[in-house]
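Peer 1: got a predicted model here, sequence first, then my questions.
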Amino acid sequence: MNDPLDHAELNAALHNVHRAGMPGVFAEVRDGEEVWRGAAGVADLATGRPVTADMRHRVGSITKTFTAAAVLQQVENGLVGLDTPIGRYLPRLVPGELGDAITVRMLINHTSGLADYLPYAYPSLKAFPSLADTTPESLDDNRLTRFHPTELIGMGVAARPAHRPGGTPGTYSNTNYLLLCQLLEKVTGLAAEQCITENVIERAGLTDTELPLGPEIDGPHAQHYEAWFGMIDPPRDFSVFDMSWVGPAASLISTVADLNRFFRLLLAGEIVTPLSLAQMQRTVPVVSFEGKLVDYGLGLHRNQVPDRGTFWGHDGSAWGAGAISMTSADGTRQMSIAVNLQRWNRLDASGKPQPHPLDGAIAALHRVALGVGSAEDRRGHL
């Protein structure tokens, strides 16, 4: 299935992303035993400090795959039932008929119908993810705000639901995953961060991955530049940020090498059992924050890549930081890519994001990393 890695082609595609406007981009691509790592651009616009491929980075909702794996482990242990109503475990957080109707599975695959709490925690993002009327003030105001997860869950549970429990397409919601974190705490007696760290991160041998408890990123890292659709101009660094607003739903710090290792082991049945992995790979249609329809399993996206087959993984973003990790179904081809600018597209009068040179450059990097098409065809897109 796989083409040998063309290091020159990968380097060219990476540098094209930087030239298109990305301050810094770094990646690891694997094909069998062959590994390529690369970096282009700067970690700090003020000093010109370069990015390197081993930098630690906020990877946003890629965290959800780790959280889902931790829940599946407790299913294996007999402490959680996938199709058990969440109200059996957390009756105070999801009470009454709603708690009886929403199952653990519905939380993991985003078919619960629960609204996302984000517009209520960040009032000036009141229209999120409808972008036309949003403003960025809440990002600055809440840099060091410490949210309690049950406070955020309460906002999401009380809000008007997106659809009935179990309905499809599902609606992507961080409320689901904060509830799963509370479920982990209930059945294991450990803080969710500790449970995921001991049972997933350490089990996978990820030495540069952590769920932070404070606002700082420890170790070498890039600044995280948020543009908020041109409303923050020039983009500002939000690498120091209290991530309690998402907790173990999207706060993970990792490296591109650790991400590839994690997904390689997960798809090999070494983090959860093959039976649990099969459950994770049962997908339903889910509407993402961006309004796109994705095939979503239990913490995993399924991506059908032309000429390459099925890939599994996840993407994610935090304020100013983005990442994507994809692994072929047979585990041989992998890519993990990180960037340090987010929401670079400006909006038109209707609130629709406008095209930007970065869109095409990043898509071209993905094609090269996944080996889509011939080398000649890929160069034609660069």
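Peer 2: That came through fine.
Peer 1: for the rest of this, base every contact and every neighbour count on C-alpha atoms.
Peer 2: Fine.
Peer 1: can you give me the strands in the stretch 251-382 of the chain?
Peer 2: Listed from the start of the chain, the stretch 251-382 of the chain has strands (DSSP state E, counting those that start in this stretch) covering 253-254, 284-287, 293-296, 301-305, 309-318, 321-328, 333-339, 341-342.
Peer 1: can you list contacts of stretch 141-156?
Peer 2: With contacts defined as Cα atoms under 8 Å, 6 or more residues apart in numbering, stretch 141-156 is touched by 93, 114-117, 120-121, 175, 178-179, 215, 238, 240-242, 244-245, 247.
Peer 1: again, only using 10 Å
Peer 2: 92-94, 114-122, 139, 159, 173-179, 181-182, 214-215, 238-248 (Cα atoms under 10 Å, 6 or more residues apart in numbering).
Peer 1: for residue 14, find the nearest of the strands of the stretch 251-382 of the chain.
Peer 2: Residue 14 lies closest to strand 333-339 among these, at 9.6 Å (Cα to Cα).
Peer 1: for burial, what's the neighbour tally of residue 270?
Peer 2: 15 (other Cα atoms under 10 Å).
Peer 1: just confirm it contacts residue 204, I think it does.
Peer 2: Yes: using Cα atoms under 10 Å, residue 270 is in contact with residue 204, at 8.1 Å.
Peer 1: can you give me the strands for the stretch 51-200 of the chain?
Peer 2: 57-58, 170-171.
Peer 1: of all those, which one comes closest to residue 339?
Peer 2: strand 57-58 (8.8 Å).
Peer 1: now the closest one, how far from the centre of its chain.
Peer 2: Centroid separation between strand 57-58 and its chain, computed with Cα atoms, centre = their mean, to the nearest Å, is 10 Å.
Peer 1: contacts for it?
Peer 2: 208-212, 217-224, 239, 243, 250-256, 316-323, 338-340.
Peer 1: try 7 Å
Peer 2: 221, 251-255, 318, 321 (Cα atoms under 7 Å, 6 or more residues apart in numbering).
Peer 1: and if you look at stretch 205-216?
Peer 2: 193, 201, 240-243, 248, 251-255, 258.
Peer 1: second structure follows, compare the two:
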Amino acid sequence: MKIDDVPDVLPRGGAAGGAGEDRRGKRLQELLDAERDAGLIGAFAQVRDGDRTRSLVTGLADLTTGRPPRADFRHRAGGVIKSFVAVVVLQLAGEGRLDLDAAVGRYLPEVVPGDRGRQVTVRMLLNHTSGIGDYLERFSATTEKLAEAGTRTFAPAELVRMGLDLPPAGAPGSKWSYANTNYIVLGLLIERLTGRPYGAELAERVFGPLGLTGTSLPGTDPAIPGPHQRAYLPMADGSVRDCTSYDMSAFWAAGELISTAADINTFYRALLRGEVLEPGLLREMKDTVPFNPKAPGAGGYGLGILWFGSKRGPVWGHNGLAPGHTTYCSNSEDAETQLTLAETYNLYEPLGSHSHPITAARQAFTAEVMGGTED
């Protein structure tokens, strides 16, 4: 299907679930619709201002049927899972079952062998300073390769080997370099220490206690359970490929999470308010390394969580990309103001880029949420 062949029936969004007719709600809807006008297929978002919740939708959830998105849809949240995985690792550290500054080879000598196993620490895996290459580069060189990765099943150890076979991004601990391989290793670490599937630990320690009933890990099941947007991946020839059915084993502990906007906001509010980790562990999580050492005030990455600057101070959260779905999570320091935005379609741009109209529209929407004030 060519995106240009779709009739111009993409509807402007409608506020849902309590957005009301207030001026702030109208302004947020206008800005979300601007993403649709810039070419985004569809999106839904939940904005929390204190105790007030606004749910907004725009565009289409399905190009074939023309149905609109719903605010309660489930969505592949990609890298947002890293915050969840990091929580479990930090809890295990708090229980004395691992040392964040111990070499990963102490726990998984056969997974990360040799010098790297002796030099890379658990903390370096968590904050992406390990220097290990990103195995996902093997799949994301083209969108065609990324689409094909969802047609087969991968073992976690296979993904780790792919990352270790790539040229190192740097010496262990020398700089920040995002690598999904790090979190595949962390998933294996959780399993080694607990003797259980890492997903069982996430469910018992996070999903269940926080009541995240719309959150799950699919394993090798290619389906998205419950109501959802379809997932569209842009191809090089200008067409879009439907990747709604996709074996997420190629992402595993680095990106297989399925969730809802409400569940993700609930998770980050509980996390940032100290309801998930003990205070000392939360401080460890928020101890960040800069994305760019030449601009340390622009943002940084902690242990499974990142921050960017805003008019109101640091904005915490994580972004996530899965084939055909993208998720953006923003939270004020006290989690009074929150945004989880789930989009259909992927854009591949450098961190912080403003070059694509959809990206610019998204950043304007996010800035309004995180910097705006109630009427």
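Peer 2: Perfect, thanks for sending it. Note that this is a predicted model, so its numbers are computed, not measured.
Peer 1: now what about the TM-score between them?
Peer 2: Remark: TM-score between the superposed chains equals 0.88 [TM-score structural alignment, normalised by the length of the second structure]; 346 aligned residues with a Cα RMSD of 2.0 Å.
Peer 1: hang on, the earlier thing: tell me which of the contacts of stretch 205-216 of the first structure is nearest to residue 312 of the first structure?
Peer 2: Out of the contacts of stretch 205-216 of the first structure, the member with the shortest distance to residue 312 of the first structure (by Cα to Cα) is residue 258, at 15.8 Å.
Peer 1: just give me the match in the second structure for the closest one.
Peer 2: Aligning on TM-score structural alignment places residue 258 of the first structure opposite residue 263 in the second structure.
Peer 1: and that match, how far from residue 209 of the second structure?
Peer 2: Using Cα to Cα, to the nearest Å, one obtains 12 Å as the distance from residue 263 of the second structure to residue 209 of the second structure.
Peer 1: higher neighbour count, these two?
Peer 2: residue 263 (21 against 10).
Peer 1: quick check: closest non-adjacent residue to that one.
Peer 2: residue 212 (5.3 Å; Cα to Cα, 6 or more residues apart in numbering).
Peer 1: if I pick the match of residue 258 of the first structure, what's in contact with it?
Peer 2: 212, 214-215.
Peer 1: export those residues to a markdown table and tack on secondary structure?
Peer 2: As requested, these are exported to a markdown table (DSSP: H, G, I helix; E, B strand; the rest coil):
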| residue | secondary structure |
| --- | --- |
| 212 | coil |
| 214 | coil |
| 215 | coil |
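Peer 1: of all those residues, which comes closest to residue 67 of the second structure?
Peer 2: Using Cα to Cα, these come closest to residue 67 of the second structure at residue 214, 21.0 Å.
Peer 1: any idea how far that closest one is from residue 320 of the second structure?
Peer 2: Noted for residue 214 of the second structure: a distance of 17 Å to residue 320 of the second structure, by Cα to Cα.
Peer 1: hmm, back to that, which of the strands of the stretch 251-382 of the first structure sits most buried?
Peer 2: For the strands of the stretch 251-382 of the first structure, the largest average neighbour count (mean count of other Cα atoms under 10 Å) is found in strand 333-339, namely a mean of 28.
Peer 1: show me what it is packed up against.
Peer 2: Applying 3 or more Cα pairs under 7 Å, 6 or more residues apart in numbering; DSSP states H and E, we find strand 333-339 of the first structure packed against strand 24-31, helix 256-267, strand 321-328.
Peer 1: count of neighbours near residue 358 of the second structure?
Peer 2: Residue 358 of the second structure: 18 surrounding residues under other Cα under 10 Å.
Peer 1: what range does stretch 61-73 of the first structure cover in the second structure?
Peer 2: Using TM-score structural alignment, stretch 61-73 of the first structure pairs with 79-91 in the second structure.
Peer 1: which residues touch the matching stretch?
Peer 2: Here stretch 79-91 of the second structure has contacts from 126, 183, 190, 202, 254-255, 257, 277, 281, 303-305, 318-321, using Cα under 7 Å, 6+ apart.
Peer 1: stretch 168-186 of the second structure too?
Peer 2: With Cα under 7 Å, 6+ apart, stretch 168-186 of the second structure has contacts from 82, 119-120, 124-126, 128-136, 156, 159-160, 163, 252-254, 289, 291.
Peer 1: look up how far residue 125 of the second structure lies from the counterpart of residue 249 of the first structure in the second structure.
Peer 2: Matched by TM-score structural alignment, residue 249 of the first structure corresponds to residue 254 in the second structure. Distance, residue 254 of the second structure to residue 125 of the second structure, using Cα to Cα: 12 Å.
Peer 1: that older thread, which among the helices and strands packed on strand 333-339 of the first structure is found nearest to residue 83 of the first structure?
Peer 2: Comparing these by Cα to Cα, helix 256-267 comes nearest, at 22.1 Å.
Peer 1: mind checking how far the aligned residue in the second structure for residue 22 of the first structure is from residue 355 of the second structure?
Peer 2: By TM-score structural alignment, residue 22 of the first structure lines up with residue 40 in the second structure. Distance, residue 40 of the second structure to residue 355 of the second structure, by Cα to Cα: 15 Å.
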